[in-house]
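**Q** give me the fold of what follows.
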Amino acid sequence: MINIEILLREESRNASSKAIVQAKLHELGFEITGILSASISAKISEAHFVKVFGRSAQAEDPRPLAASDFGSLGGYAGQELPLPPGLDQYVESMTIPPPVTLF
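**A** Okay, here's the model as predicted:
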């Protein structure tokens, strides 16, 4: 399963818009794993990922840190994904989050 983070548009951070987004995500094969005030977390199988995004999910190699880069743990950045049709009016962005770094 591939983890996906969905950031909602500011005007869509309400119960009715979240319900619409959840329904559309379920139709596309996503499993909702969490709902926060501004975002939705979900998982999707590799097969559904290919159907939705037209490509397979690929692990990203870490990028070297710049001298002033304080934002990405371990050099990883989230992968930005295109928005599936019907979600663009509710969703600001969809990303595959970077791998978890344990200390």
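**Q** C-alpha only now, for contacts and for neighbours.
**A** OK.
**Q** do you know how far the residue lying closest to residue 4 once chain neighbours are set aside is from residue 15?
**A** Excluding the flanking residues, the one nearest residue 4 by C-alpha to C-alpha, 6 or more residues apart in numbering is residue 96, at 4.8 Å. Applying C-alpha to C-alpha, to the nearest Å, the value for residue 96 to residue 15 is 24 Å.
**Q** next one: residue 93
**A** Counting by C-alpha to C-alpha, the gap from residue 93 to residue 15 is 18 Å.
**Q** the more surrounded of the two?
**A** Shown here are residue 93 and residue 15; by other C-alpha atoms under 10 Å, residue 93 has more neighbours (17 against 10).
**Q** one more sequence to fold, the one below, so I can look at both together:
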Amino acid sequence: MKDGITLHPEHGLNPSIEVCMICGEEMGIALLGNNIKGQAPHHICTGGVCDDCKKIIDDGGCFIIEVEDGSDQKNPYRTGRYCAIKKEAAKKIFGQEHNIVYMEKSAYSQIIP
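**A** Prediction:
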């Protein structure tokens, strides 16, 4: 196995902009090359967290991310709304500590109008 990127025959390096899984901010460029079929999407979410969101988590925060009701649990459809609360508050609400929690829109809108 050789190191490096195998170029896509049509799209070359096949770049995509990586975005934060919490806030959606651009974090960097992913060079996908021939690892995917066809042209890479303009934006890609690989599960990474940006420095600003990481700082909030490191400082004792927990993110609640709103998702559409009935979303697939493996890849929930995010609405774009989110908030951060203290981990202690999250533990009281959810029964255990979390860094990131998905909440369906119907429940989220009752807590945060």
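**Q** what's the TM-score here?
**A** Overlay of the two chains. TM-score (TM-score structural alignment, normalised by the length of the first structure): 0.24; 47 aligned residues with a C-alpha RMSD of 5.0 Å.
**Q** related to what we said a few turns ago, residues contacting the residue nearest to residue 4 of the first structure?
**A** Residues in contact with residue 96 of the first structure (C-alpha atoms under 8 Å, 6 or more residues apart in numbering) are 2-5, 78-81.
**Q** now do residue 85 of the second structure
**A** Residue 85 of the second structure neighbours (C-alpha under 8 Å, 6+ apart): 61-64.
**Q** did I read that right, residue 16 of the first structure in a helix?
**A** Yes: note on residue 16 of the first structure: a helix contains this position according to DSSP: H, G, I helix; E, B strand; the rest coil.
**Q** what's the burial count for residue 94 of the first structure?
**A** 21.
**Q** correction: residue 82 of the second structure
**A** 18.
**Q** could I get the contacting residues of the nearest residue to it once chain neighbours are set aside?
**A** Nearest residue to residue 82 of the second structure in three dimensions, chain neighbours excluded: residue 65, at 4.4 Å (C-alpha to C-alpha, 6+ apart). Applying C-alpha under 8 Å, 6+ apart to residue 65 of the second structure gives the contacts 22, 78, 80-83, 100-103.
**Q** any of those residues buried? List them.
**A** Using 16 or more other C-alpha atoms under 10 Å as the burial test, the contacts of residue 65 of the second structure include 22, 78, 82, 100, 102-103 as buried.
**Q** quick check, nearest of those residues to residue 90 of the second structure?
**A** For these, the residue nearest residue 90 of the second structure by C-alpha to C-alpha is residue 100; the value is 9.7 Å.
**Q** against residue 30 of the second structure, how distant is that closest one?
**A** For residue 100 of the second structure, the distance to residue 30 of the second structure - C-alpha to C-alpha - is 23 Å.
**Q** please apply the same query to residue 51 of the second structure.
**A** Look at residue 51 of the second structure and residue 30 of the second structure: by C-alpha to C-alpha, they are 17 Å apart.
**Q** could you do residue 53 of the second structure as well?
**A** From residue 53 of the second structure to residue 30 of the second structure the distance is 20 Å (C-alpha to C-alpha).
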